[in-house]
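Novice: Could you look at this predicted model? Sequence included:
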Amino acid sequence: MPRFLRPLTRAVTYTRWLHMLVGSGIALISAFAYPGLDDPSFSDWMVIVTLPIPLVAAAALVPAMRRAEGLQARLMLIPGQHARVKGGGDDSGISVTPSASWSDRGRTALWLVLRLEAGCAAGFVTVQCFGTALGLLGGATEPPDSSGVLVPLPGQGWANPLLVPIPLAVLMALVVVAGRLMTAAARRLLGPSPSERLAALEERTEQLLERARIARELHDSIGHALTVAVVQAGAARAAADPEFTDRALDAIEETGRAALEDLERVLRVLREDERRPASRRPTLADAERLLESARASGAKVDTEVTGPLESVPGPVSREGYRMLQESLTNVLRHSGPVPVRVRIAVDGGVLDMNVRNALPAGTPATGRGGSGLRGIRERATLLGGRATTGPYDGEWQVHVELPLG
C-alpha cells in the first residue's frame, strides 16, 4: 500500500477528526441562542465562532477541566496500540492531572480556544467538501445546486460524477494533516508541566535506585551462598573425611537458609506483599555469621572489632554487612581458603572497615574488580563515604569508611 494512503486505514485518523468536530459543539449550541442558524451572514458566522471564547476560557479555570481534556485527547488523538499507532497511554506526552498552577490553567484555556476554532473550521470544511461532492454527483442529470457551496461548480454534464473524488480527496488530506497538528498541539498545551516532569523524573530515579539496590542484595546474598556451597563441596570431596563433610554440609545448610530468607524478603518487596512483615535485613551485629561461614569454608579469619557496633545507624549497619559479605565472598571465590584479617572500628562518627587477605602465588593483582567490588564502591558513595579496593603491600584489601551522621 502506498505510504500516503496508509493513514486512511488507521482508526486514529478518524477519531482525531471526530475530536475536532466535537470541539465545535459549544459554538453550535450558543448559535441557536444567538444569532441563530437561519441563513446567517458572514458577520453572524464571526459572532458564532468568537462568542463562546470567554465561556471556554472561563471553563479552563476549573482544575478538573485539564484532566477531562487530557483523557479525551489520549483516547481520541492517541488511542494506543489497538489503533495501530505508537505512543499511547502514559507515553503519549499528554497529562491527565488537574491544573495545579495558573500556568496549567492558561495552557488549558489556549487548548480549549484552539479546539473550539479548529472544530468550527473542521465542520465548515467537512460541509463544504461533502456539499461539493453531492452537487457534482447530481450534476449529471440536472444543473448542480450551488447554494451554500463556496467553490463554483460546473454546469450540468455527464462528467460531473467523475470529479466527485476530488473534494473527498481534499477532505481526507485535511483530515490527516489537521489531526497530526492537533495531536502536536495537545502534547504542547496539555503536556506535563515542569513540576510534573520533575516529579516523574524523581519517581523514575527512585525506581532505578530501588532496582539497583535489589540487584545488589541478590548478588551479595545469593553469590555468597553459592560461593560457600561450591567451596565447601569441593573441600569435602578433597578431604574425604566424614566429620569434615558433616561440618561442610552444616555450613552449606546454614548459608543456604540465610540466602533463602534474603530471597524471600526481596521477592516480597517486589510483590509489594503487605500481608506479612518483611524479614529483618541483617546488620553488622550479625557479622559473626559471615565470619563463621568463611571459617567453615577453610579460611583463617582473624577478626578485631572496636567500638559499639550497636550505635551504628541502621542504613549504615545494613550496608556495611553487605560490603563485608561481598568482601569475604570475593576472597573465597578468587583466593580460596587463605588467611583473612577483618578490622571493624567505630570511632569519631566514622565506621572504618578493612578486609585484607593474602594473594595466592601466581594470582595477578590487577586492581580491577567485577560487579561485586563495584557495588561496594557504589554503596559507600551513596552513604557519603568512600571505598577502595585493590592490591596493597602484596595483599588484597577492601577498605571502607562510612560516616555515621
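Specialist: Perfect, thanks for sending it. Numbering: from 1, shown residues only.
Novice: going forward, measure contacts and count neighbours with C-alpha atoms only.
Specialist: Fine.
Novice: Tell me, how many residues neighbour the closest residue to Val331 other than its chain neighbours?
Specialist: Spatially, and ignoring its direct neighbours in sequence, Val331 is nearest to Asn357 (7.1 Å; C-alpha to C-alpha, 6 or more residues apart in numbering). Residues near Asn357, counting by other C-alpha atoms under 10 Å, number 25.
Novice: if I've got this straight, Asn357 is in a strand?
Specialist: Yes. Asn357 sits within a strand when classified using DSSP: H, G, I helix; E, B strand; the rest coil.
Novice: so how far is Thr363 from it?
Specialist: Note on Asn357: its distance to Thr363, by C-alpha to C-alpha, to the nearest Å, is 12 Å.
Novice: coming back round to it: contacting residues around the residue nearest to Val331?
Specialist: Counting by C-alpha atoms under 8 Å, 6 or more residues apart in numbering, Asn357 makes contact with 331, 338-341, 395-397.
Novice: same question, Ser317
Specialist: Each residue near Ser317 by C-alpha under 8 Å, 6+ apart is listed here: 283-285.
Novice: for comparison:
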Amino acid sequence: MPGLLLPLTRAVTYTRWLHMLVGAVVPFACAMVYPGLDNPAPRDWVLIALLPLPLALAVALVPSVRYVEGLQARLMLFPGPHARVRTDEDPGISTVFSASWTDRARTGVWLVLRLEAGIALAVATNKLLTLALSFAGAAAGDPTLAVPLVRVAGSDWVYALLTPVPVLVLVIVAAGSGALMAQAARRLLGPSVKERLAELERRTEQLLERNGIARELHDSLGHALTLAVVQAGAARAAGDQAFTDRALMAIEETGRAALEDLDRVLLVLRETGQPTGRRPALDEASRLLDSARSSGARVDAEVTGPLEDLPRPVSREAYRMLQEALTNVLRHAGPVPVGVRIAVESARLRLEVRNPLPAQVPEAALGGGRGLRGIRERAVLLGGEARAGQDGDNWILHVDLPL
C-alpha cells in the first residue's frame, strides 16, 4: 500500500499529469466546433480523437516543433533539480530542431500520442472526479450532486469513506500513464543517430582541445620551471655575481614567456572570443637554445633549410617538441652537452636531439613520462612519428614530420 501512495508525494506525478492534459486542449477546442461536447455519442468521441490528427502531423513538419516539444518533455516529464526524489542522469531528450524527415516523422508520432493520451486522461479525470463528488454529495444527503460514472443510490455517511477512492485511483492512473509517456518521450524525442554522431564528434573535439591545452601547459610551464630550477642551482653553486646576474635575467625572460603562454591558454579556456596571441614557432628555436645554454648546457645546433617557410601548424608543434626535449635533458641529465639537428628536406622536417645519459637514468627519461608521450601524440596528429631511445651512452630523440 505505501508503494501505491508514493506517487502522491512526487511533484513529477502532477507535472506529467498537467503535461498530458495540455495535449487534450487542441482536440477539445476542435470538438467545440464539431461535433460538439453536449452529451457526445461514441461516434462523436471517435471524431474528437481523429479530427485533430492531420493538424498535428502538419505541425510536426516544422523543425522548431521538435525543439519546443523536447523542452516541454524535459521540464514536465522528468524530475527537476528541486524534486524531492531526483536523478542526475540525462533524461535522453533531444532539444534541437528537426534535421531530417525521420526526426519529423518521430515528432509527428509523438504529437499524435500526446493528443490521444491527453483525451483519454482528460476523460478519466472528469469521470473519476465526478464520481468522488457524487460520493461526497451522497454522504451529505444529496446523491444527485453530479452525474457519476457509477450511479449512487440513496445517501449515507458511509459514502464519505468512498470519496477518496476515485481520487487515489486517478492519481495512480495519472502516475502510471505519466511514466509511460516519459518512456515514449525517450524513444520518440531522444537523439537520432545523426545527433548522437554530432554529439560524439563534439565531445571528441573537446577532449582533443583539452589534451592540447594540457600539453601546452606541460611544455611551456614545465620548461620554464625546469630552467628556473637549473639556473638558480647553478648560480648558487657558482658564487659569481656576473653569472648570477645572467641566470636571473634568463629566469626573468623564461618566466615572462611562460606567463604569456599561460594567459593565452586561459583565454581559450574562458572562451572570451578575444585573440589568443601568436604561438611561438620553430623559426624562434634560437630562444630555446639560448635558454638551455644559459642553464649551463653546451648546445651544438645544426639547422639546415628555411625554417620560416614551414607550415605554421608543423612549425608550432615542432617548437613545442624541441622545447620538451631540451627540458627533459636539463631535468634528467643536467647541464650536459646537447646536440640539436633541425633539417628541412624536400617534404619532411626532421628534428634530432642527442645528449649523454646520466649515471642514474630516471624511469621518466626512458619513456615513462608525460613529456615523451606528448611529443609522440603531437607527431601522430601531424601524420609523422617520434622515436626516443638509448644509443650506447647517449639518449636520442628523433622526430620525422611531413610537410
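Specialist: On my side now, so go ahead. Nothing here was measured: the structure is a model prediction, and the numbers come from that model.
Novice: that older thread, could you give me the PyMOL syntax to select whichever of the contacts of Ser317 of the first structure are buried?
Specialist: Selecting only the buried entries of the contacts of Ser317 of the first structure in PyMOL, with 16 or more other C-alpha atoms under 10 Å as the criterion:
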select buried, resi 283+284
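Novice: Which helix runs longest in the second structure?
Specialist: The longest helix of the second structure (DSSP state H) is helix 193-238.
Novice: Tell me the residues of the first structure aligned with stretch 289-307 of the second structure.
Specialist: Counting by TM-score structural alignment, stretch 289-307 of the second structure lines up with residues 291-309 of the first structure.
Novice: Okay, helices next: where are they in the second structure?
Specialist: Using DSSP H, helices in the second structure cover 2-5, 11-22, 25-33, 42-50, 53-59, 63-76, 101-140, 159-162, 164-188, 193-238, 241-270, 285-294, 312-332, 370-381.
Novice: Now render those helices as JSON lines, adding distance to Pro306 of the second structure.
Specialist: Below are the helices of the second structure laid out as JSON lines (distance: least, C-alpha to C-alpha, whole Å):
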{"stretch": "helix 2-5", "distance to Pro306 of the second structure": "78"}
{"stretch": "helix 11-22", "distance to Pro306 of the second structure": "68"}
{"stretch": "helix 25-33", "distance to Pro306 of the second structure": "73"}
{"stretch": "helix 42-50", "distance to Pro306 of the second structure": "76"}
{"stretch": "helix 53-59", "distance to Pro306 of the second structure": "62"}
{"stretch": "helix 63-76", "distance to Pro306 of the second structure": "53"}
{"stretch": "helix 101-140", "distance to Pro306 of the second structure": "54"}
{"stretch": "helix 159-162", "distance to Pro306 of the second structure": "94"}
{"stretch": "helix 164-188", "distance to Pro306 of the second structure": "58"}
{"stretch": "helix 193-238", "distance to Pro306 of the second structure": "25"}
{"stretch": "helix 241-270", "distance to Pro306 of the second structure": "24"}
{"stretch": "helix 285-294", "distance to Pro306 of the second structure": "12"}
{"stretch": "helix 312-332", "distance to Pro306 of the second structure": "11"}
{"stretch": "helix 370-381", "distance to Pro306 of the second structure": "20"}
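Novice: who wins for proximity to Val152 of the second structure among those helices?
Specialist: Among the helices of the second structure, the nearest to Val152 of the second structure by C-alpha to C-alpha is helix 101-140 (7.1 Å).
Novice: So which elements touch that closest one?
Specialist: In terms of contacts (3 or more C-alpha pairs under 8 Å, 6 or more residues apart in numbering; DSSP states H and E), helix 101-140 of the second structure is packed against helix 11-22, helix 25-33, helix 42-50, helix 53-59, helix 63-76, helix 159-162, helix 164-188.
Novice: That helix vs the first structure, average distance?
Specialist: With mean C-alpha distance after the TM-score superposition for the first structure, helix 101-140 of the second structure departs from the first structure by a mean of 1.2 Å once superposed.
Novice: buried stuff in that helix?
Specialist: By neighbour count on 16+ other C-alpha under 10 Å, the buried set for helix 101-140 of the second structure is 103-119, 121-122, 124-125, 127-139.
Novice: any idea how far Pro143 of the first structure is from Pro152 of the first structure?
Specialist: For Pro152 of the first structure, the distance to Pro143 of the first structure (C-alpha to C-alpha) stands at 12 Å.
Novice: of these two, who's got more company?
Specialist: More neighbours surround Pro143 than the other of Pro152 of the first structure and Pro143, with 15 against 10 (other C-alpha under 10 Å).
Novice: residue contacts, the closest residue to that one other than its chain neighbours?
Specialist: Counting by C-alpha to C-alpha, 6+ apart, Pro143 of the first structure lies nearest to Gln156, which is 4.4 Å off, once chain neighbours are set aside. Residues near Gln156 of the first structure by C-alpha under 8 Å, 6+ apart: 139-144.
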